[in-house]
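Trainee: Please find the sequence and the predicted model below.
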Amino acid sequence: MGVWRPASGFAALSWMPVAAMAVVAAADIVAGPGVGFLPLISLGPAFSGLIGGWRRTATFGAVALVLCVGLGLYDGLFEERRGFTAMASVAGVTAVGIAAAVMRSRREAELASVRSIAEVAQRVLLRPVPRTAGPLQAAVSYTSAVAEARIGGDLYEIVASPHGIRVIVGDVQGKGLAAVEAAAVVLGAFREAAHDEPDLSGLGERLERSLARDLEAERFVTAVLVEIGSDQEAVLLNYGHPSPMLVRADGTAEFPKPPGYALPLGLGMLCADGPALHRVAFAPGDQILLYTDGVTEARDADGSFYALGDRAILLKDPDAEGALEALRADLVRHVAGPLHDDAAMLLLRYHEAAG
């Protein structure tokens, strides 16, 4: 089955001015002056203004004007006002097209600048995770819901602290600059508190206080915190986030549920009790996949959600990054189009070479 590609659409648009003027000229010659096709020559510069710069539009406008004069003389339209009216139509459409092309070029330059700033923000906020951290191999994947986007509200980080390897994956409520601001607050607080706080509950409380101090009251962040030490277990703290997928060495997958569901970060003032710690065995050969709801809520054309648990077999690649890329590619195939929400995944693999 054929798939539309942007490049082919762009090529078709680039030829539309030539095709339009050729069709109008042929129709005018065949039908004669009585039908009044000549003003439609202005379609050439009009279509040209859709793509390309102002010089391209001006060039097609000049060609259309010359063609209009030639056909007007051929049809004898300059003996009356119709020829001059057609020329005025071509000149007017060309002028408007040039103005539109100039404005579009400026907007494209501004958009390029914004994208460049977003890329810098991404490098600051979502730094590349280390490929190894203590006994762990790590890999991360971030797929934006918008093809041109470079950053969104999903966040992740790994910190090797004196208290163990500490990890966060979260999803900020909302979109736009406000979501980026919230992500910056959470990641900044996590990077500092991960070194200072001796236990994971204290780390979560630090994040809660930072959000309450620095963000608007209605802003919240779902997140899951993970701590992995030297005792072959993982400690989890879940703030209203999807449960991680734990893949055992034999390939079986499970989603360890917290003992109680807690409110997201930023809503702690609404509940006296925070989330409870829960521990799961995490031995060499095991894997933990942390992700945002953009993964599990991704739908195919029939509206079926992405069955993450059934895809655990895709994480069999010996290389952590290769395994995660296979899972990301499968997610994109499932949707068969742009995602409806950003999808972040962070894979932690307990390898045999620990210590």
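Mentor: Received, thanks.
Trainee: going forward, measure contacts between C-alpha atoms and count neighbours the same way
Mentor: Noted.
Trainee: Can you show me the strands along the stretch 151-300 of the chain?
Mentor: With DSSP state E, counting those that start in this stretch as the criterion, the stretch 151-300 of the chain has strands at 154-161, 164-172, 221-228, 233-239, 245-247, 253-254, 278-281, 287-291.
Trainee: what's in contact with the first one?
Mentor: Surrounding strand 154-161, the residues in contact under the criterion Cα atoms under 8 Å, 6 or more residues apart in numbering are 126-127, 129-130, 133-134, 165-172, 183, 187, 191, 194-195, 292, 342-344, 346.
Trainee: Show me which of the residues you listed are buried.
Mentor: Among the contacts of strand 154-161, those classed as buried by 16 or more other Cα atoms under 10 Å are 126, 133-134, 165-172, 183, 187, 191, 194-195, 292, 342-344, 346.
Trainee: what's next to stretch 162-169, contact-wise?
Mentor: For stretch 162-169, contacts defined as Cα under 8 Å, 6+ apart pick out 133-134, 154-160, 190, 194-195, 198-199, 223-230, 290-292, 346.
Trainee: now stretch 196-216
Mentor: For stretch 196-216, the surrounding residues in contact (Cα under 8 Å, 6+ apart) are 163, 182, 185-186, 189-190, 193-194, 220, 225-227, 235, 237, 265-266, 268, 276-277.
Trainee: cool, stretch 341-355 as well?
Mentor: Applying Cα under 8 Å, 6+ apart, the set of residues contacting stretch 341-355 from outside is 134-145, 152-156, 169, 282-295, 298, 320, 324.
Trainee: Against that first model, consider the following:
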Amino acid sequence: MEAVRRLMDLRHRGRAEDLPRVLASAAPLLEAEAATVLLVDYGQVSLQPLRGTTLDTAGTVPVEGTLAGRAFTTAQHQWIEQSDGGLLWLPLLHGAERLGVLEFRFKAYPPESTRHDIEVIAALVAELIASRRFYGDAVEHTRRRMPMQLAAEIIWNQLPPLTFAVDGTMVTAVLEPCYEVGGDAFDYAANADVLHVALFDTVGHGISASALTTLTLNTYRNARRSGLSLLDTCRSIDKWIRAQYPGAFVTALVAELDMATGSYRRISAGHPAELFLRGGRALPALPTPNALPLGLGHMLARPPQVIEQQLEAGDTLVLYTDGITEARDASGTLFGVERLSDFMLTALHRGTPAPEMMRQLIQAIVSYEEGELRDDATAAMLQWRRHH
């Protein structure tokens, strides 16, 4: 309780960068020799010591091929025995969002009562990081391995957490290149039994694209919070893009899922169809597009069509921008929808957690283009389970 009290004091008069110092003082109270916060970087390839950490042994840890990384990717505790004791890594989860890991050094593997205590501490540390990050730049400095372009800064500051889960339903997303992205964005919101999900792909790159994306994202939220239907939401976004950026356009998938019944409704505004996966196979794609890209809607007299689909428990939908399927290898061969489908079905068969599927997917895309993406690549995955 004393360790909890010291950490709780940070809620009212502390910064994120004060967390390492407080954890160091609280570690002996948990029968640990040391405790270190490691946050995942924006590219989700390494774990970085939170700014303010002074331990000589603290350094960057790769996600791939390490026990600390396995704790992050699986959200399961990991332990390694050493000559002078051992290290225990616990996942840092804010809801379903993976922030990093909490590393403890012990003289011996801790008993169950101590493990329970440090699980409570890990949950509290995650809450503190999530709540204190907005009062300073320590978390941002920690997560960045290189300077972020202004266009990407604008977009990241407006996005929701990458992963969200409620009562068995999960939505999780990824964006790349994370330090330069400017034209892609996603959003979601759970209101009562309805999960709202949207994916946007803006024409152009850089600051101009991020400005158009900003307008699109906030118009979408305004329409959603005003209680507009899917049809009227698309009309509102279309109107504002046309008024503020004549000639510009944004492709989009704007969807609603009734989490109680599995009823899925969406409009594709010039956007690729989502992957529809069920029982280990890909089902036929939903009709697309059923509206012109947002900003060009005035060129077609008929209104956008809302497509409806009844989901079954366990169904997975993968929304993506063309930067995923149009990625090219050295020979110019497209990554393509079929390869994307095979990748996702294989990961589902292995039982890979949804957030980890998205991380592995974006790493596969980056590797396919040999580290140099030609376009923003964004994907969002929606899994549905029945409401309890």
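Mentor: Everything's here; your move. Source: prediction; values computed, not measured.
Trainee: ok so, going back, okay, the strands of the stretch 151-300 of the first structure in a markdown table with distance to residue 110 of the first structure next?
Mentor: Shown next, in a markdown table, are the strands of the stretch 151-300 of the first structure (distance: least, Cα to Cα, whole Å):
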| stretch | distance to residue 110 of the first structure |
| --- | --- |
| strand 154-161 | 25 |
| strand 164-172 | 26 |
| strand 221-228 | 30 |
| strand 233-239 | 38 |
| strand 245-247 | 41 |
| strand 253-254 | 47 |
| strand 278-281 | 48 |
| strand 287-291 | 33 |
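Trainee: buried subset of the contacts of stretch 341-355 of the first structure?
Mentor: By neighbour count, with 16+ other Cα under 10 Å, the contacts of stretch 341-355 of the first structure hold 134-145, 152-156, 169, 282-284, 286-295, 298, 320, 324 as buried.
Trainee: mind listing the helices for the second structure?
Mentor: Taking DSSP state H as the test, the helices found in the second structure are 2-8, 10-13, 19-26, 67-74, 112-132, 138-143, 150-156, 206-225, 230-244, 322-325, 336-350, 354-368.
Trainee: right, and these - which one's nearest residue 283 of the second structure?
Mentor: Checking the helices of the second structure against residue 283 of the second structure by Cα to Cα gives helix 336-350 as the closest, at 10.2 Å.
Trainee: Okay, buried residues for the closest one please.
Mentor: 337, 340, 341, 344, 345, 347, 348.
Trainee: and it, what other elements does it pack with?
Mentor: On a contact count with 3 or more Cα pairs under 8 Å, 6 or more residues apart in numbering; DSSP states H and E, helix 336-350 of the second structure meets strand 281-282, helix 322-325, helix 354-368.
Trainee: Which residue in the first structure aligns with residue 257 of the second structure?
Mentor: Residue 257 of the second structure maps onto residue 228 in the first structure, with residues paired by TM-score structural alignment.
Trainee: ok now do its match, which residues does it touch?
Mentor: Residue 228 of the first structure neighbours (Cα under 8 Å, 6+ apart): 164, 165, 166, 234, 235.
Trainee: and if you look at residue 372 of the second structure?
Mentor: Taking Cα under 8 Å, 6+ apart, one finds residue 366 in contact with residue 372 of the second structure.
Trainee: Residue 230 of the second structure versus that one, what's the distance?
Mentor: Using Cα to Cα, to the nearest Å, residue 372 of the second structure is found at 36 Å from residue 230 of the second structure.
Trainee: what's near enough to touch the residue nearest the centre of the second structure?
Mentor: What sits nearest the mean C-alpha location of the second structure, by Cα atoms, centre = their mean, is residue 162, with 1.9 Å. Residues in contact with residue 162 of the second structure (Cα under 8 Å, 6+ apart) are 97, 172, 173, 174.
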